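Student: Sequence plus predicted model, see below.
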Amino acid sequence: MKQYDYLVVGAGLFGAVFARQAADAGKKVLVIDKRDHIAGNVYTEQVEGIHVHRYGAHIFHTNNKTVWDYITRFAEFNRFTNSPVANYKGELYSLPFNMYTFNKIWGVVTPEEAAAKIEEQRQEAGITEPHNLEEQAISLVGKDIYEKLIKGYTQKQWGRPCTELPAFIIKRLPVRLTFDNNYFNALYQGIPVGGYTQMVANLLDGIEVQLGVDYLADKEKLAATAERVVYTGAIDAYFNYTLGTLQYRSVRFETETLD
């Protein structure tokens, strides 16, 4: 008889939620992670009294009340609203694209004027079948918005020119003809007051967790301990890169503590 019903590889959000659900259903679960901490990429740590998101900022958002009711069992959330500002050559623009953005770019003040301006630029471009991301973006929102608020960010994010990126990456772009700076169109959103690490710790309460354990380094032995394995790691690594390495894009973090 196997030692566990489930071996969960990865102590991030999915792994922790699955482990919680399985444990609540009476299953015996072991969670392992090759890192030295739980919470995966939403891991937060205390630095100078601040909750720092080590792997980049994360904002929880959903329109699903069942999801919200579930996750708030494990954390209290603040009322954080994500309202980004883009800096283009010293000029500040609201994101996502909304009436504040259009007013700053074109001086328009009504939704009708903004919609007409976007349509005018789309018609001028005359793109009917976009062949790359640049053409796709211009065909959706026009040249002005593309040049100022899409091109530079996208090329930095993907590490290659927009003309070399496939059109399907941008199927649609959120255009709001209202004065609403909320980036997420979600009813529920926020960040856990105690940080994501504490939230995941609450999810994993009473469940066996082993850190610093690399599943892929000893796959057969670890898999033999459980009836089922739930793997949440990199998919190309799982198959030993037999189909090559996926072109993941990430960011390089440079941190410093200021007075």
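Tutor: Yep, that arrived. Given the structure is predicted, the values throughout are model-derived calculations rather than measurements.
Student: make it CA atoms for all contacts and neighbour counts henceforth
Tutor: Will do.
Student: how about stretch 53-73: buried residues?
Tutor: By 16 or more other Cα atoms under 10 Å, the buried positions in stretch 53-73 come out as H53, F60, H61, W68, I71.
Student: after the strand or helix carrying the fourth one, next one along is what?
Tutor: The one in question is W68. Assigned by DSSP states H and E, W68 belongs to helix 65-71. Sequence-wise, the next helix or strand downstream of helix 65-71 (DSSP H and E) is strand 85-88.
Student: now for that next one, which elements pack on it?
Tutor: Secondary-structure packing of strand 85-88 (3 or more Cα pairs under 8 Å, 6 or more residues apart in numbering; DSSP states H and E): strand 91-94.
Student: by contact count, what packs against the strand it packs on?
Tutor: Secondary-structure packing of strand 91-94 (3+ Cα pairs under 8 Å, 6+ apart): strand 85-88, helix 99-106.
Student: Now do the helix ranked longest in the chain and helix 99-106, the angle between them.
Tutor: As assigned by DSSP state H, the longest helix anywhere in the chain is helix 111-125. Computed by axes from the mean of the first three to the mean of the last three Cα atoms, to 10 degrees, the angle separating helix 111-125 from helix 99-106 equals 50 degrees.
Student: this is the other structure I want to compare:
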Amino acid sequence: MPRARLSTFPLDHALLASKTTVNRDVHLFHTPNKVVWDYLNRFTAFTDYRHRVFTSYKGQAYMMPINLGTICQFFGRRMSPDEARALIAEQAGELAGHDPQNLEEKAISLIGRPLYEAFIRGYTAKQWQTDPRELPASIITRLPVRYTFDNRYFNDTYEGLPVDGYTAIFERMLDHERIEVRTGIDYFEIREQIPAGTPVVYTGPIDRYFGYRAGELKWRTIDFEEEVLDVGDFQGTSVMNYADEDIPYTRILEFRHFNPERNYQTEKTVITREYSRFAERRDEPYYPINTAQDKETYRAYRELADAEENVIFGGRLGTYRYLDMHQAIGAALKCFEGEVKQAVCV
């Protein structure tokens, strides 16, 4: 299940004339999958929000992901798409004919060394605290590179934010006579009370389930620093990344820009700075690091999971995968039609 950190925040003095919900960890829903989109629309309507991100580097704001506008601005001249492609191909020449094996090599092959050094290397150092040569190439392939001036962050057909927030979605989803919800309960404190043979869908950390017997999987977590500022608009966009290594936070979110259709006050705004660090056991894990050692450790847990009867491991934590929300929902729907329905609908 997607993990959402939501809080009711009294914004009479800060943003709105009434109370609203602030997403400290904002989930921007996007998907190419019509089945997933139609399923969620049973429980909510979506705004027409389209995500756009900027990156601050040496005092300048650049469009992100890297596109023709980013390239022209960074190199200080206007280029056609073909000219930009030729320039990037030249700057990525050190990897010509080489199959990229890690994040650094993949990034350089996509955008060349100068853009990598400016926008990726420093940000990666803060976000992952791991040598980019030890991180999987798949992390960087999540971001498109465009030779047009299109600065939409996502390419997906469907995109938006739920009108009433994610809490309302799950309240409606769980509002069924055959569903009982209990919160604030640690599964590991009650697992022995569950009758033998009862099917369980486990979406917690897979290493914790098995008592860390094969070692701990490494995760990144985020610390949030929220502030109310005495300005109507702090940064002019919802997300500003910070690529410079000497700036300790990875990005700043400004919530008013996620819902421009709302009637915000003009003299105050709420921002959140994000600080990334290694997760400890007491923390909420966000991003699997997935080094070669992590992959080896996960393989050991996967073997244990395959041998576990009546337990389905799912979600980002249960499968040690970097899943977007739409991927998690799609996997859950597929799992229900297969393993879950077979286990419980008999």
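Tutor: Great, that's in hand. On a predicted model such as this, the values are computed, not experimentally measured, just so you know.
Student: Now tabulate the buried residues of stretch 53-73 of the first structure in JSON lines and tack on distance to V229 of the first structure.
Tutor: As requested, those are exported to JSON lines (distance: Cα to Cα, whole Å):
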{"residue": "H53", "distance to V229 of the first structure": "28"}
{"residue": "F60", "distance to V229 of the first structure": "27"}
{"residue": "H61", "distance to V229 of the first structure": "28"}
{"residue": "W68", "distance to V229 of the first structure": "27"}
{"residue": "I71", "distance to V229 of the first structure": "24"}
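Student: List just the nearest of those to E129 of the first structure.
Tutor: Nearest to E129 of the first structure out of the buried residues of stretch 53-73 of the first structure is H61 (Cα to Cα; 33.7 Å).
Student: matching residues in the second structure for stretch 90-97 of the first structure?
Tutor: The aligned range for stretch 90-97 of the first structure in the second structure is 59-66, by TM-score structural alignment.
Student: Could you dump the helices and strands packed on strand 91-94 of the first structure into a markdown table with mean neighbour count added?
Tutor: Shown next, in a markdown table, are these (neighbours: other Cα atoms under 10 Å):
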| stretch | mean neighbour count |
| --- | --- |
| strand 85-88 | 14 |
| helix 99-106 | 19 |
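Student: Could you export the ones you listed as a markdown table, including distance to F18 of the first structure?
Tutor: Output for these, formatted as a markdown table (distance: least, Cα to Cα, whole Å):
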| stretch | distance to F18 of the first structure |
| --- | --- |
| strand 85-88 | 36 |
| helix 99-106 | 41 |
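Student: all helices in the second structure, in order from the N-terminus.
Tutor: 34-40, 68-75, 81-91, 103-115, 122-128, 138-141, 166-173, 187-190, 206-209, 292-307, 315-319, 325-335, 341-344.
Student: Number of residues surrounding the corresponding residue of the first structure for P132 of the second structure?
Tutor: When the first structure is aligned by TM-score structural alignment, P132 of the second structure is paired with C162. Neighbours of C162 of the first structure under the rule other Cα atoms under 10 Å: 22.
Student: Likewise for D156 of the second structure?
Tutor: Using other Cα under 10 Å: D156 of the second structure sits among 12 other residues.
Student: what's the answer for I252 of the second structure, then?
Tutor: For I252 of the second structure, the count of nearby residues is 22 (other Cα under 10 Å).
Student: my read: it touches E226, true?
Tutor: No - with contact defined as Cα atoms under 8 Å, I252 of the second structure does not count as touching E226 (9.6 Å).
Student: joint contacts of these two?
Tutor: Shared contacts of I252 of the second structure and E226, defined by Cα atoms under 8 Å, 6 or more residues apart in numbering, are found at I271, T272, R273.
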